[in-house]
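[1] please find the sequence and the predicted model below.
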Amino acid sequence: MILAPDNRPANEVEDILQYLENCDSTHFLDFVEYIFQVDASKHLPSKSEFVDSINSFFDIDDLPYYLTDYVQTEEPGMYRGSPVKYIKVSAYPQVILKESQLVHSEAVKPALKLLTDPAFLSANNEFLEALEDYRKRDYGDCLTKCGSAFESVMKIICEKRKWQYDQKDAAASLLKTIISESNLEPFFTDPLLIVGTIRNRLSKSHGAGAAKKQAPQHIAHYTINSTAAAILLLVEETL
């Protein structure tokens, strides 16, 4: 579409604002994430306060979205011959779906906060990717990433507690090790393994064979919530 001269934006800012007023919600939310990735918020006194302001906007209008905060880690470096520590952004703010305020507040949000610990960096990235896949309706990949995040957390627990395991161990073997070494009762095995079972049955992590695998939205939603709850339980019981 070519705009008449009188309707063309006068500058880049007006061009962006015009686009945001007319684009669909998916592109608008992508733009919100992009603001942080290109550091367009660097002139703000507090980036975290900016994140909180956006979440307040979502809450006021009762929108089913939540913007995660920055995940930062310290890394050693040198400055003029002296050792220093640099702050590195490990994960930028990301818009996720918040379809249930109760579940979000009691499971997903606490799990995201727990995973900001640098030790859980890989699991945090995998869980954030699962949440992104869910928002973009890629439910098969969402299940895969949930399973990966769950396994990563269990491996980190084993490493921290110095419990013997193999890097190739899948969810069942890892959970067996954790339950045998911790105070978790064996009856937790089946409920906790549901994340891995759903991934194996419905995700894209294994070949579909003759029958095409379908991952429904409600199953992906359930798996995200189950993954968050499982991560919280395992970490609180073992670390």
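    All right, it came through fine.

[2] use CA for all of it now, contacts and neighbours both
    Noted.

[3] the helices in this protein, which residues?
    Remark: helices assigned in the chain by DSSP state H are 12-22, 25-37, 47-60, 101-103, 109-114, 121-135, 139-161, 171-181, 189-202, 217-238.

[4] adding distance to Pro76 and mean neighbour count, write those helices out as JSON lines.
    Below are the helices of the chain laid out as JSON lines (distance: least, Cα to Cα, whole Å; neighbours: other Cα atoms under 10 Å):
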{"stretch": "helix 12-22", "distance to Pro76": "39", "mean neighbour count": "12"}
{"stretch": "helix 25-37", "distance to Pro76": "23", "mean neighbour count": "14"}
{"stretch": "helix 47-60", "distance to Pro76": "23", "mean neighbour count": "15"}
{"stretch": "helix 101-103", "distance to Pro76": "38", "mean neighbour count": "11"}
{"stretch": "helix 109-114", "distance to Pro76": "23", "mean neighbour count": "17"}
{"stretch": "helix 121-135", "distance to Pro76": "17", "mean neighbour count": "22"}
{"stretch": "helix 139-161", "distance to Pro76": "22", "mean neighbour count": "24"}
{"stretch": "helix 171-181", "distance to Pro76": "32", "mean neighbour count": "17"}
{"stretch": "helix 189-202", "distance to Pro76": "36", "mean neighbour count": "18"}
{"stretch": "helix 217-238", "distance to Pro76": "27", "mean neighbour count": "18"}
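
[5] structure B:
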Amino acid sequence: MSYEGLFGKELYSERTFPTNYDVLKYDKIPKKLRVQIFQQMLTIHMDGDLQLKEDEYTKEDIFYNIMLVLKQRRGVLSYKDLLPDKARNELEYRNHVKITAPYLVGEELEFYTLLIFADSSDYLLILDLIELLSYWMNDILLDWSSEMVDGMINELFRINGVGYELINNMIIHKGNEIIHKDVVRPTLYFLSDPTYSGANSEMLQAFKDFKQNNFKGAIHNANNAFESTMKIIIEKNKWQLVTPNPRQSVPTLPKATASVLIHTIDKNVALESFELSTLKGLKDTLQALATLRNSHTGHGQGSEIKETYIRHCEFALHTAATNILFLIRTYG
């Protein structure tokens, strides 16, 4: 029987009270979602849908690498060091993961035990586990197998109202659902073209910074991705750089500022006035937002200030993504 995930039979409770969240959850990953990942992975495994790229690989290699990297990055000797005290005490008597799947051993058992019994509020640990699972599945499994796992996890994120998605084996903060679907996801799709590898790395880093509450870094990298996209488009079209001020010397492409890049695009394609204003406005907005955190230096980091950073950072990421999408679709 082929794996169909959770797309088949819909429960009465799901039809009556659909998971249509206006505000997605970010700082708690519910145990229900983590148990469902465990259950669906068991189903995929039993159906024989985890197909390895090479004969010398084994499924155990995936979980060995996951736990090795996690312990090194977290600076712990045992996975139990990452569990809350209550869970450690409970596991001394009974491990429901082992009872459910007695054939699990070693690092695979450690992975699922940590995934399920980690504190719901330790969302960064849980997201690290899920991202590492996706990364090593992609590294060791055939593409269709790893894509099946990512699709299953993304569907579970969606139906549980958790505001993250796996794209290219990296956890991405979704923000607003509509913007994510119509702007962020298509932008990352276009940037995944090898031509835009530099801009892609910067945009992915911006979302990673946002996930880690490094809002200034997120805005900075979104700005870099915007500028890198313009540089790539200019180079791709073999346009000569043009400075806004004729008296200024023309820089090399790597050192060109956003103003020079925007002016160059305008002179080569005759931008509509609203298009030119939009690009200039984005440049000014990103530069202004980058100074937001500095303006509060020395003050207490209250919840209101943090919420301000989040709103401005989301705005910067979504605006940068919108303009990158426009540039690539139109000129790239």
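    Sure thing, it's come through. Please read these numbers as outputs of a predicted model, since none were measured by experiment.

[6] dump the helices of structure 1 into JSON lines; add distance to Lys85 of structure 1 as well.
    As requested, the helices of structure 1 are arranged in JSON lines below (distance: least, Cα to Cα, whole Å):
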{"stretch": "helix 12-22", "distance to Lys85 of structure 1": "37"}
{"stretch": "helix 25-37", "distance to Lys85 of structure 1": "22"}
{"stretch": "helix 47-60", "distance to Lys85 of structure 1": "20"}
{"stretch": "helix 101-103", "distance to Lys85 of structure 1": "37"}
{"stretch": "helix 109-114", "distance to Lys85 of structure 1": "23"}
{"stretch": "helix 121-135", "distance to Lys85 of structure 1": "18"}
{"stretch": "helix 139-161", "distance to Lys85 of structure 1": "23"}
{"stretch": "helix 171-181", "distance to Lys85 of structure 1": "34"}
{"stretch": "helix 189-202", "distance to Lys85 of structure 1": "38"}
{"stretch": "helix 217-238", "distance to Lys85 of structure 1": "28"}
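
[7] tell me which of these approaches Ile2 of structure 1 most closely.
    When these are compared by Cα to Cα, helix 12-22 sits nearest Ile2 of structure 1, at 13.3 Å.

[8] quick one: the closest one to chain centroid distance?
    Helix 12-22 of structure 1 sits 29 Å away from the centroid of its parent chain (Cα atoms, centre = their mean, to the nearest Å).

[9] of all the helices of structure 1, which lies closest to Pro93 of structure 1?
    Closest of these to Pro93 of structure 1 is helix 25-37, at 6.3 Å (criterion: Cα to Cα).

[10] so which bit of structure 2 is the closest one matched to?
    Using TM-score structural alignment, helix 25-37 of structure 1 corresponds to residues 123-135 of structure 2.

[11] give me the mean deviation of that stretch from structure 1.
    Once superposed with structure 1, the aligned residues differ from stretch 123-135 of structure 2 by a mean of 1.5 Å; criterion: mean Cα distance after the TM-score superposition for structure 1.

[12] next one: that stretch to chain centre, how far?
    A distance of 11 Å separates the centroid of the chain from that of stretch 123-135 of structure 2, by Cα atoms, centre = their mean.

[13] what range in structure 1 matches stretch 64-72 of structure 2?
    Residues of structure 1 offer no counterpart to stretch 64-72 of structure 2, counting by TM-score structural alignment.

[14] what residue is smack in the middle of structure 1?
    A centroid search over structure 1 (Cα atoms, centre = their mean) returns Leu128, at 1.5 Å, as the residue closest to the centre.

[15] what does that residue align to in structure 2?
    When structure 2 is aligned by TM-score structural alignment, Leu128 of structure 1 is paired with Leu204.

[16] also Thr238 of structure 1?
    Under the alignment defined by TM-score structural alignment, Thr238 of structure 1 corresponds to Tyr331 in structure 2.

[17] distance check, that match against Tyr112 of structure 2.
    46 Å (Cα to Cα, to the nearest Å).

[18] what separation is there between Lys138 of structure 2 and Ser145 of structure 2?
    Rather than Lys, residue 138 of structure 2 is Asn. Summarising the geometry, the distance separating Asn138 of structure 2 from Ser145 of structure 2, computed by Cα to Cα, is 8 Å.

[19] ok, Phe210 of structure 2 next?
    For Phe210 of structure 2 relative to Ser145 of structure 2 (Cα to Cα), the value is 29 Å.

[20] cool, Glu92 of structure 2 as well?
    Between Glu92 of structure 2 and Ser145 of structure 2 the distance is 35 Å, computed by Cα to Cα.
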